[in-house]
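J.: what follows is a predicted structure for the sequence shown.
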Amino acid sequence: MVQIGIEHEFVFKDSNGIYLDFETAQFPIFQQIVDAFPYFENDDEFFECKSLERRPKRCYVEGFERYDSDGQLVETIPKGLEIRTLPYENLDDLLSEFTNSYLALMKITKDFGFSPLLTSLHPFKNNVTLHKPLNQTELDLRTPEALNIAINALLWHGLHVNVSIQGYTHEQMTDLVHKLNYYTPFIIPFSFSSPFYEGKLFEGLSYRTFKKANKARKAAQLQNRKGSYVIEFRGYDACGDANLMKALILLVKGLVLDKTLHKRALTQDPEMLKLSALEGFENQTIKTEAIGVLEAVKSVIADGQVFEELQRMLYTNDSYALKMKQSFLETGDILQSISNRYHYS
């Protein structure tokens, strides 16, 4: 039995057209939005409390948590708001819950004058500077490498797919992580949606993937969540369409169920990830491997309509990133190019 849950991060602009990030977003306002989001009974059986939550919710403030000298959590520097779902066997049930949460969240954020932006990496800033220096307690909480990753994570956003498989051992789940390590560069171009950086066009399709290629944080990681092994796949860019989101999830599900693809990698391949980020399916190696993945996944996932659309995207190298680049070339406006891109309802 395969169960899947997802997490998706959302970035916003305010009514004045200001991109809300680690410098311009105010934690108290974001917390008010989360406080207004509904609580569902028994969610604490599946979720941990995030930030300053008293009860775990399906929406929370995502960002970099700050602590005082006594180690008490005092605030979260927001990079946005995150929606998470319960784990499901049925993907339609998963997407229904996600859509309901999205609509509820957008109704609340609209009252604050916020509107969502579809981006997977900050399109204007390439570095994070904290207003308040880290105290010694905060420095001691993480290794220097983990601290650097946590701070720089304020710049990127995406879709996370969480997979658990009943009865699978630690060794079996680890093998699937190694499988995802290898095949990640060949499935992520379907999700690409970050063609901007430092206020200009990236030559490729996903500056997020390009920037993260050499990072220690892997695209797939095995975690223990409340006693269950869960693979968290973090390779995808942000996704603005319900049908595409279903397809992206099915790709991961199909990869973990498939028994014919035998290549593995202990770690992700930075150079292959960069090649994927730059060229997508225009690159023949990426395209050939992706065709192989689609054929394998089609044999275990019966959804012809989804795979017809993925094949169309593969053979035309279509993506949100391409549409955003075209919009920017027409308007010269990055914010306009990443606005009004969500179609879940």
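T.: Looks like it arrived, so ask away. Residues are numbered from 1 along each chain as shown.

J.: CA only for contacts and neighbour counts going forward, please
T.: Noted.

J.: and residue 146, what element?
T.: Under the criterion of DSSP states H and E, residue 146 resides in helix 144-152.

J.: off-centre distance for the helix or strand just after that helix?
T.: Next helix or strand after helix 144-152 toward the C-terminus (DSSP H and E): strand 159-165. Mean-position distance between strand 159-165 and its chain equals 11 Å (CA atoms, centre = their mean, to the nearest Å).

J.: for strand 159-165, packing partners?
T.: For strand 159-165, the packing partners by 3 or more CA pairs under 8 Å, 6 or more residues apart in numbering; DSSP states H and E come out as strand 2-13, strand 228-236, helix 242-257.

J.: apply 7 Å and report the result again.
T.: Packed against strand 159-165 by the contact rule (3 or more CA pairs under 7 Å, 6 or more residues apart in numbering; DSSP states H and E) you find strand 2-13, strand 228-236.

J.: nearest residue to residue 289 in space, please, no chain neighbours.
T.: In space, and not counting its chain neighbours, residue 289 is closest to residue 186: 6.1 Å by CA to CA, 6 or more residues apart in numbering.

J.: which other residues reach stretch 67-81?
T.: Here stretch 67-81 makes contact (CA atoms under 7 Å, 6 or more residues apart in numbering) with 9-12, 21-22, 25, 27, 51, 59-66, 135, 137-138, 154.

J.: 8 Å instead, please
T.: Stretch 67-81 has contacts (CA atoms under 8 Å, 6 or more residues apart in numbering) with 9-12, 20-22, 25-27, 30, 51-52, 59-66, 135-138, 154-155.

J.: where along this structure do the helices fall?
T.: Under the criterion DSSP state H, helices of the chain are mapped to 27-36, 91-111, 136-141, 144-152, 170-187, 207-212, 242-257, 270-279, 284-298, 304-316, 320-331, 334-338.

J.: now do the second one: which elements does it pack against?
T.: Read that as helix 91-111. Partner elements for helix 91-111 (3+ CA pairs under 8 Å, 6+ apart): strand 2-13, helix 27-36, strand 73-84, strand 115-117, helix 242-257.

J.: please name the nearest non-neighbouring residue to residue 26.
T.: Leaving aside its sequence neighbours, residue 26 sits nearest to residue 78 (CA to CA, 6+ apart; 7.2 Å).

J.: ugh, typo on my part, it should be residue 155
T.: Distances taken as CA to CA, 6+ apart place residue 122 nearest to residue 155, at 5.1 Å, with adjacent residues excluded.

J.: against that first model, consider the following:
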Amino acid sequence: MSSAIAVRCGLEFEYLLANTQGPNVGQLRDFADLDFHELSALLADKPGRNDPELAVGDMGIRQGYWYLEGDERFHPNGDFDTLAVKGVEIRTPPAQSVTAAIEQLLHIEQQLLERLGQHGLGLAIAGLNPRHERYVFTPPLNVFEQQLRAEDHEYDGMEVSTLTFGPDINLSFAGWDSARNLAVARKLNYYAPYIVPFSFSAPFWAGQPWAGDSRRTWVRSSCRPIVKTFVAPEALTEPPASPLLRPARIAIEEGRIEFKAFDAMPCLELLKACCYLLIGLCLDEQLKGQTDETALALFRRAAWHGFEDPEVYTGATQVLLAATKALQQYGEPEGVQALVLLQQALERRLNPAHWMRAEHRQYHLGGLATTPTFSVLREVSFARKTDNS
């Protein structure tokens, strides 16, 4: 059944890779011990390679419904060399509802798991790769790579993004022009620090507990985009009217709003709820905040304290109320119901990082289809939090 709102939703979700066979079952795998060319060949025959609704990356790596993610490395002459593999990403074509997008994501996830399983690999979920203290360029960047990264800001923060994982939630609203899309992107950018704690799943770093709830948000918010919106290339001025604007690579991208700040949440119900939270915030007409800038200090307070920070808690409460009201006004009962669990999390100041610490889990082993329900996450987290209070 399509949404009562004229919105298309597409999902991108980043996963870690882990062993499913041998003496080290459950151990994470990445650029330290994965060969890109070998793994790429194993995953090359995949669904969606000819889907016209999805853009293809310059190197030909980003094509189809799944592809390897990581840091692109080049020879000194500019030829592509390899990819320092951080994990794998699934992306869905645009769907007519959040539910349809999630169903597509789970279907593709199952196909990917079957393929990986034939080679002793599986998926894992966390906001941050907990194996490494940092990602080091190995070998060091050559002159060509240094120049490329100085000129192309899409490479900004690769030393961070090669260790961080999240969903990109893509929304397109029928009939909205570029001015309205930009206004909404600026709005999401403004309110993002208040809502990202719903997803926090990075309380471990370099194999040890981190003092805050999201090491990912702490390091990422200073160097990677929070939100983007895509316009026709000919409509993009130089310099752009906003740093949030990007040129559409294919026509269907025009009007797309892409939110990138959530951690890779180890709970399918939370992913659905966060999608509806963004839709409600986009539709809301009561909250007026907008910005092109990243509120770094506020993001870092949120990353450290979550909803225990009074300003973050108050802001999240305002956003949740406004989003719920907007979804009610637009006749979206499924979305309203999905936000109930966010209200429950907010009331108890909980996020997935509390569950991960309580269970001593540095990551969820498996895909989204096997993540715990929100009720399990909530009760385990609250019990441990109460014990420690």
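T.: Cool, got the structure. Not measured: the values here are computed from a predicted model.

J.: re the thing from before, tell me the counterpart of the residue nearest to residue 26 of structure 1 in structure 2.
T.: Counting by TM-score structural alignment, residue 78 of structure 1 lines up with residue 85 in structure 2.

J.: quick one: map residue 275 of structure 1 onto structure 2.
T.: So residue 275 of structure 1 corresponds to residue 301, using TM-score structural alignment.

J.: quick one: contacts for that match?
T.: residue 309.

J.: picking up where we left off before, count of neighbours near the match of residue 78 of structure 1?
T.: Using other CA atoms under 10 Å, residue 85 of structure 2 has 25 other residues around it.

J.: distance-wise, check it relative to residue 12 of structure 2.
T.: Per CA to CA, to the nearest Å, residue 85 of structure 2 is found 17 Å from residue 12 of structure 2.

J.: what range in structure 1 does stretch 116-133 of structure 2 sit on?
T.: Against structure 1, stretch 116-133 of structure 2 falls on residues 109-126 (TM-score structural alignment).

J.: so for residue 212 of structure 1, which of the helices and strands packed on strand 159-165 of structure 1 sits nearest?
T.: Nearest of those to residue 212 of structure 1, taken as CA to CA: strand 228-236 at 9.7 Å.

J.: show me which positions of the closest one end up buried.
T.: Under the neighbour-count criterion of 16 or more other CA atoms under 10 Å, strand 228-236 of structure 1 has 229-236 buried.

J.: that strand to strand 2-13, inter-axis angle?
T.: Strand 228-236 of structure 1 and strand 2-13 meet at an angle of 40 degrees, taking axes from the mean of the first three to the mean of the last three CA atoms, to 10 degrees as the criterion.

J.: still on that earlier bit, now render the helices and strands packed on helix 91-111 of structure 1 as TSV, adding distance to residue 285 of structure 1.
T.: Below are these laid out as TSV (distance: least, CA to CA, whole Å):
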stretch	distance to residue 285 of structure 1
strand 2-13	29
helix 27-36	43
strand 73-84	34
strand 115-117	32
helix 242-257	18
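
J.: ok, the aligned partner of residue 67 of structure 2 in structure 1 to residue 151 of structure 1 distance?
T.: Applying TM-score structural alignment, one finds that residue 67 of structure 2 aligns to residue 60 in structure 1. Distance check for residue 60 of structure 1 against residue 151 of structure 1: by CA to CA, it reads 18 Å.

J.: compare those two (neighbour count), which wins?
T.: Set side by side, residue 60 of structure 1 and residue 151 show more neighbours around residue 60, with 24 against 18, by other CA under 10 Å.

J.: what sits against the more buried one?
T.: Residues near residue 60 of structure 1 by CA under 8 Å, 6+ apart: 31, 34, 50-51, 53, 81-83.

J.: now swap in residue 243 of structure 1 and tell me
T.: For residue 243 of structure 1, the contact set (CA under 8 Å, 6+ apart) comprises residue 306.

J.: translate it into the numbering of structure 2.
T.: Using TM-score structural alignment, the partner of residue 243 of structure 1 in structure 2 is residue 269.

J.: can you list the residues that contact stretch 13-24 of structure 2?
T.: Contacts of stretch 13-24 of structure 2 (CA under 8 Å, 6+ apart): 25-30, 69, 86-91, 117, 120-126, 129, 165-168, 264, 365, 367.

J.: counterpart of residue 312 of structure 2 in structure 1?
T.: Under the alignment (TM-score structural alignment), residue 312 of structure 2 maps onto residue 286 of structure 1.

J.: tell me, how many residues neighbour its match?
T.: 22.

J.: just the one 4 residues further on next, same as before
T.: Using other CA under 10 Å, residue 290 of structure 1 has 23 other residues around it.

J.: still on that earlier bit, counterpart of the residue nearest to residue 289 of structure 1 over in structure 2?
T.: Counting by TM-score structural alignment, residue 186 of structure 1 lines up with residue 194 in structure 2.

J.: now residue 299 of structure 1
T.: When structure 2 is aligned by TM-score structural alignment, residue 299 of structure 1 is paired with residue 325.

J.: and the gap between the residue nearest to residue 155 of structure 1 and residue 310 of structure 1?
T.: For residue 122 of structure 1, the distance to residue 310 of structure 1 equals 27 Å [CA to CA].

J.: what's the answer for residue 2 of structure 1, then?
T.: Going from residue 2 of structure 1 to residue 310 of structure 1 by CA to CA gives 22 Å.

J.: neighbour count winner among the two?
T.: Between residue 2 of structure 1 and residue 310, counted using other CA under 10 Å, the more crowded position is residue 310 (22 against 16).

J.: the more buried one reaches residue 245, doesn't it?
T.: No: using CA atoms under 8 Å, residue 310 of structure 1 makes no contact with residue 245, being 11.3 Å away.
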